[in-house]
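1. Next input, structure requested:
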Amino acid sequence: MTDTTVTSAEAGSKTGIAALLADLADGRIEVLDLTAPLSATTPALRLPAPFPNLIDLSLEKVAAFDDDGPFWAHNNIHVGEHYGTHVDAPAHWVSGRDGRDVSQLPVERLVGEAAVIDMTAEVEADPDFLLEIEHIEAWQSEHGPLPVGGWLLYRTGWDQYGHDEKLFLNTDADGASHTPGVSAACAKWLAEETPLAGFGVETVGIDAGRGFELDPPFPVHYHLLGNDKYGVTSLKNLDRLPARGALIVVTPLPIVGGTASPARVLALVEQS
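-> Below is the predicted model:
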């Protein structure tokens, strides 16, 4: 039998897909999971009355190695579109209501370079912290321009609360959620002045918990989705990514007519 093992030296002479596969095989590229576990206890957005909420995840047993399925187990899945780590499509928001549904997102825009901006210190000091244009310009001064067709991932440290919905939503006695987000001016700038395909956060939604107070309300939803850009929420492990150079793969289900979909989000990171 022919030995098809590729050594590191041989990988260095390869290019493109062959080089990527070789680097994956010998561990020079690590695959990281940026996805929150999906279960009945996954933190979810809670809208105030009178607005209805989507359902949480539940599994309905159909068969489990019994009379209904002697050789197999399977379940029906019941879950809202916007639950756990999920992708928002333009059709989700009033500004993009005539835009793409989640099944129509171009697959080439779901794979790209990840640019990671780290604002954990600022969020520790103020959970209502808003990302501004100047913060991203400072990042670009150090790391170069935002990647064409890439995704800006907003690291805030908020994934540390993902095990507890009360902490994750951080809602006060008046019902306001205090989680970090993006200013209205920065949201407009990201949507209209950058070459990004999407924007990712560690929080329950792509806007700040108090995003309803901004103009327009929930400006990241309004501007990004209205400009055919996409959002992904409830990410984790962003602390394991470099500021730039990782490859992100975003995999929503192609739900026809869907405004969003739970997704598995992976990152490929080169090891030093």
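
2. Going by C-alpha atoms from here, please, whenever you check contacts or count neighbours.
-> Will do.

3. residue ranges for the strands of the protein, please.
-> 29-33, 58-66, 69-78, 86-88, 111-118, 130-131, 151-155, 181-182, 198-201, 230-232, 244-252, 260-270 (DSSP state E).

4. okay, these, which one's buried deepest?
-> Most buried of these by mean neighbour count (mean count of other CA atoms under 10 Å) is strand 86-88; its value is a mean of 30.

5. just checking, what packs against it?
-> Counting contacts by 3 or more CA pairs under 8 Å, 6 or more residues apart in numbering; DSSP states H and E, strand 86-88 packs against strand 230-232, strand 260-270.

6. Could you also give me the structure for this second sequence? I'd like to compare it with the first:
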Amino acid sequence: MCAPAVIQHVATELSRRRFLQAAGAAAAALLLPWREASAQAAPAPSGRSLSFTHLADLTHTLTPHFPVFPSFDSPRLETRYTVERDGFYAREWIVAEHSGTHLDAPAHFVAGPDLWTADQIPLENLIAPLVVVSIEERAARDHDAQVTVDDLIAWERQHGPIPQGAA
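-> Model prediction:
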């Protein structure tokens, strides 16, 4: 149970809509399924519906050894409270924004009033159909292998058109 001051702060600082958008974006990023694309093209982004046929846990446990951009410090996790001593467990995390794989917002590299920070990116921009074009066998022989146009054409011959807006 959170302290009353924390609950009050959240109630005044974080609207329900913004919370749901943030929670939805986080869930979508963590649970975005991959599946074989159908031969049908995906509907336009505004009319897209989601079908979760396979879930993939993309969790990577945050530790002090987590990769970070070279100019940042490694994550620091400090246990501040323990159940034995304080009646509850809590840690303080100090984590650089550029730790591990992360969402890189347009505002990281360009200045201006109309650029999005990560919390401003519309949720529908964070969800896309996923296509997996495997070059696993070629990559095992050639560590510099890259996906080519021929790989995409072969994939489409077998599975149908790659959906518009696919990742």
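
7. okay if I get the helices and strands packed on strand 86-88 of structure 1 as TSV plus distance to L152 of structure 1?
-> Putting these into TSV (distance: least, CA to CA, whole Å) gives the following:
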stretch	distance to L152 of structure 1
strand 230-232	10
strand 260-270	13
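
8. Any idea which of these gets closest to N53 of structure 1?
-> Using CA to CA as the measure, strand 260-270 is the one of those that comes nearest N53 of structure 1, at 14.5 Å.

9. which parts of stretch 113-121 of structure 2 are buried?
-> W116, I121 (16 or more other CA atoms under 10 Å).

10. hmm, back to that, using CSV, lay out the strands of structure 1 together with distance to V94 of structure 1.
-> Shown next, in CSV, are the strands of structure 1 (distance: least, CA to CA, whole Å):
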stretch, distance to V94 of structure 1
strand 29-33, 31
strand 58-66, 29
strand 69-78, 25
strand 86-88, 13
strand 111-118, 26
strand 130-131, 23
strand 151-155, 23
strand 181-182, 19
strand 198-201, 18
strand 230-232, 14
strand 244-252, 21
strand 260-270, 14
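
11. Nearest to A40 of structure 1 among the ones you listed would be which one?
-> For A40 of structure 1, the closest of these is strand 58-66, at 5.9 Å, according to CA to CA.

12. so how far does the closest one sit from its counterpart in structure 2?
-> In the superposition against structure 2, strand 58-66 of structure 1 averages 2.1 Å from its aligned positions (mean CA distance after the TM-score superposition for structure 1).

13. what's the longest helix in structure 2?
-> Of all segments of type helix in structure 2, defined using DSSP state H, the longest is helix 16-31.

14. Counterpart of R91 of structure 2 over in structure 1?
-> Aligned by TM-score structural alignment, R91 of structure 2 pairs with N75 of structure 1.

15. Apart from its chain neighbours, what residue comes closest to its match?
-> By the measure of CA to CA, 6 or more residues apart in numbering, the closest residue to N75 of structure 1 outside its immediate chain neighbours is K61, 4.5 Å from it.

16. What's L152 of structure 2 aligned with over in structure 1?
-> Using TM-score structural alignment, the equivalent of L152 of structure 2 in structure 1 is I136.

17. can you count the residues close to its match?
-> I136 of structure 1 has 17 neighbours, counted by other CA atoms under 10 Å.

18. likewise V94 of structure 1?
-> 13.

19. again with E97 of structure 2
-> Around E97 of structure 2 there are 12 other residues, counting by other CA under 10 Å.

20. these two touch, right, the match of R91 of structure 2 and G69?
-> No. N75 of structure 1 lies out of contact with G69 (CA atoms under 8 Å); the separation is 11.1 Å.

21. Could you measure from the match of L152 of structure 2 over to F129 of structure 1?
-> Distance from I136 of structure 1 to F129 of structure 1, counting by CA to CA, to the nearest Å: 14 Å.

22. so who does the counterpart of V102 of structure 1 in structure 2 touch?
-> Mapped onto structure 2 by TM-score structural alignment, V102 of structure 1 lines up with A118. Counting by CA atoms under 8 Å, 6 or more residues apart in numbering, A118 of structure 2 touches L103, D104, A105.

23. Which of those sits closest to I7 of structure 2?
-> Nearest to I7 of structure 2 among the contacts of A118 of structure 2, with distances taken as CA to CA, is L103, at 27.8 Å.

24. Identify the residues contacting that closest one.
-> Per CA under 8 Å, 6+ apart, neighbours of L103 of structure 2: A118.

25. Find the residue at the geometric middle of structure 2.
-> Closest residue to the average C-alpha location of structure 2: A29 at 3.5 Å, with CA atoms, centre = their mean.

26. Identify the residue of structure 1 aligned to R138 of structure 2.
-> Match for R138 of structure 2 (TM-score structural alignment): E122.
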